[in-house]
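Q: whatever this is, show me its structure:
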Amino acid sequence: MKINRSGSAAWSGGLKDGKGTISTQSGALDAYPYGFATRFEGVPGSNPEELIAAAHASCFTMALSMILGEAGLTAEKMETSAVVTLEKLEDGFAVTASRLSLKATIPGADDESFQDLAAKAKANCPISKLLKAEISLEAELLD
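A: Below is the predicted model of the structure:
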């Protein structure tokens, strides 16, 4: 099975004075603004790192739900947050970490098995794998 999902970005102007919008196939984001100030200066709007953080937190939580089910467990409640770190390195900026934080209520789970199952979900959720994946690029210059 293959499922394709899409997102898009548009940009006009230079790095600091330019403005962009982000859209998703589902319409959850539709021409939502982003730019230098929203990414680096705390101005309201979005940025790529928070989108990665939300994707990682949601993917991990769903993966853990599946893994719990395979172990005969069902979560009453799981809340996951992710903090994605963007750092300036010698060769430019890089996302250097994604830190997941989970609080869960799972009837019948003991801490040792919970930690093992959570580690399995962290290692195997598709977004965790993406963050280690080979990235391909098709670039076309338009007139």
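Q: when you work out contacts or count neighbours from here on, use the C-alpha atoms and nothing else.
A: Will do.
Q: what is the longest helix seen in the chain packed up against?
A: Among the segments of the chain that qualify as a helix by DSSP state H, the longest is helix 48-70. When contacts are defined as 3 or more CA pairs under 8 Å, 6 or more residues apart in numbering; DSSP states H and E, helix 48-70 sits against strand 77-89, strand 92-105, helix 111-124, helix 126-130.
Q: let's see this one next to it:
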Amino acid sequence: MIRKAQAVWRGSGRDGEGVLSTGSRALHDTPYSFRTRFEAQPGTNPEELIAAAHAGCFTMALAFALQAADLTPTELNTEAAVSLERDGEGFTITRSALSVRASVPGIDGEHFERIAREAEKSCPVSKALNAEITLSVSLV
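A: Reported below is the predicted structural model:
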């Protein structure tokens, strides 16, 4: 399986602008720039997309892990917070903090946390990240 995305950039690093598109067209000419990355202007940025990918991957892995345990969640709600920090002359993604709130009938907190931790380890995006990954869980 191969998934594709494309970035087009015009101009300098600080003053230029770009667009991102995905093969599925979920993103199509979505703007990104220095301002969307470092100044919270409208548009997206690579770290936000990594956070979305990590949250989505982990949540799906957790759903499959719960299914394997004969459990069906009512809802899984995951936030991923990706940290970008200065690293010499550049930047490094140093951390992805996953936080999941879940409603899962028939499970206790300890069992849920064990399943969630295993799901995080099996998530392909977790495996791809060269960063610290933390996980906090709560049942509602």
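Q: still on that earlier bit, okay, the helices and strands packed on helix 48-70 of the first structure in JSON lines with mean neighbour count next?
A: Below are those laid out as JSON lines (neighbours: other CA atoms under 10 Å):
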{"stretch": "strand 77-89", "mean neighbour count": "15"}
{"stretch": "strand 92-105", "mean neighbour count": "12"}
{"stretch": "helix 111-124", "mean neighbour count": "15"}
{"stretch": "helix 126-130", "mean neighbour count": "16"}
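Q: rebuild these as CSV, extending it with distance to H56 of the first structure.
A: Below are those laid out as CSV (distance: least, CA to CA, whole Å):
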stretch, distance to H56 of the first structure
strand 77-89, 7
strand 92-105, 8
helix 111-124, 9
helix 126-130, 6
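Q: out of those, nearest to G27 of the first structure?
A: helix 126-130 (20.4 Å; CA to CA).
Q: how about the closest one, aligned to which bit of the second structure?
A: Aligned by TM-score structural alignment, helix 126-130 of the first structure falls on residues 124-128 of the second structure.
Q: how much does the matching stretch stray from the first structure?
A: Once fitted to the first structure, stretch 124-128 of the second structure is off its aligned match by 0.7 Å on average (mean CA distance after the TM-score superposition for the first structure).
Q: off-centre distance for that stretch?
A: Relative to its parent chain, stretch 124-128 of the second structure has a centroid offset of 10 Å by CA atoms, centre = their mean, to the nearest Å.
Q: what of stretch 112-129 of the first structure?
A: 15 Å.
Q: just tell me what V43 of the first structure corresponds to in the second structure.
A: Per TM-score structural alignment, V43 of the first structure is aligned with Q41.
Q: and S12 of the first structure, by the same measure?
A: Using TM-score structural alignment, S12 of the first structure pairs with R10 in the second structure.
Q: so what's that match up against?
A: Neighbouring residues of R10 of the second structure by CA atoms under 8 Å, 6 or more residues apart in numbering: G16, E17, G18.
Q: C125 of the first structure - how many residues pack around it?
A: 19 (other CA atoms under 10 Å).
Q: pretty sure it sits against I67.
A: No: using CA atoms under 8 Å, C125 of the first structure is not in contact with I67, being 10.3 Å away.
Q: report the mean deviation for the longest helix of the first structure after fitting onto the second structure.
A: Compared with the second structure, helix 48-70 of the first structure is 0.4 Å away on average (mean CA distance after the TM-score superposition for the first structure).
Q: what angle do that helix and strand 77-89 make?
A: Angle, helix 48-70 of the first structure to strand 77-89, by axes from the mean of the first three to the mean of the last three CA atoms, to 10 degrees: 140 degrees.
Q: show me how far helix 48-70 of the first structure is from its chain's centre.
A: For helix 48-70 of the first structure, the distance to the chain centre is 8 Å (CA atoms, centre = their mean).
Q: now that helix: buried residues?
A: 49, 52-61, 63-65, 67-68 (16 or more other CA atoms under 10 Å).
Q: contact partners of that helix?
A: Under CA under 8 Å, 6+ apart, the answer for helix 48-70 of the first structure is 39, 74-75, 78-86, 95, 98, 100, 117-118, 120-122, 124-128.
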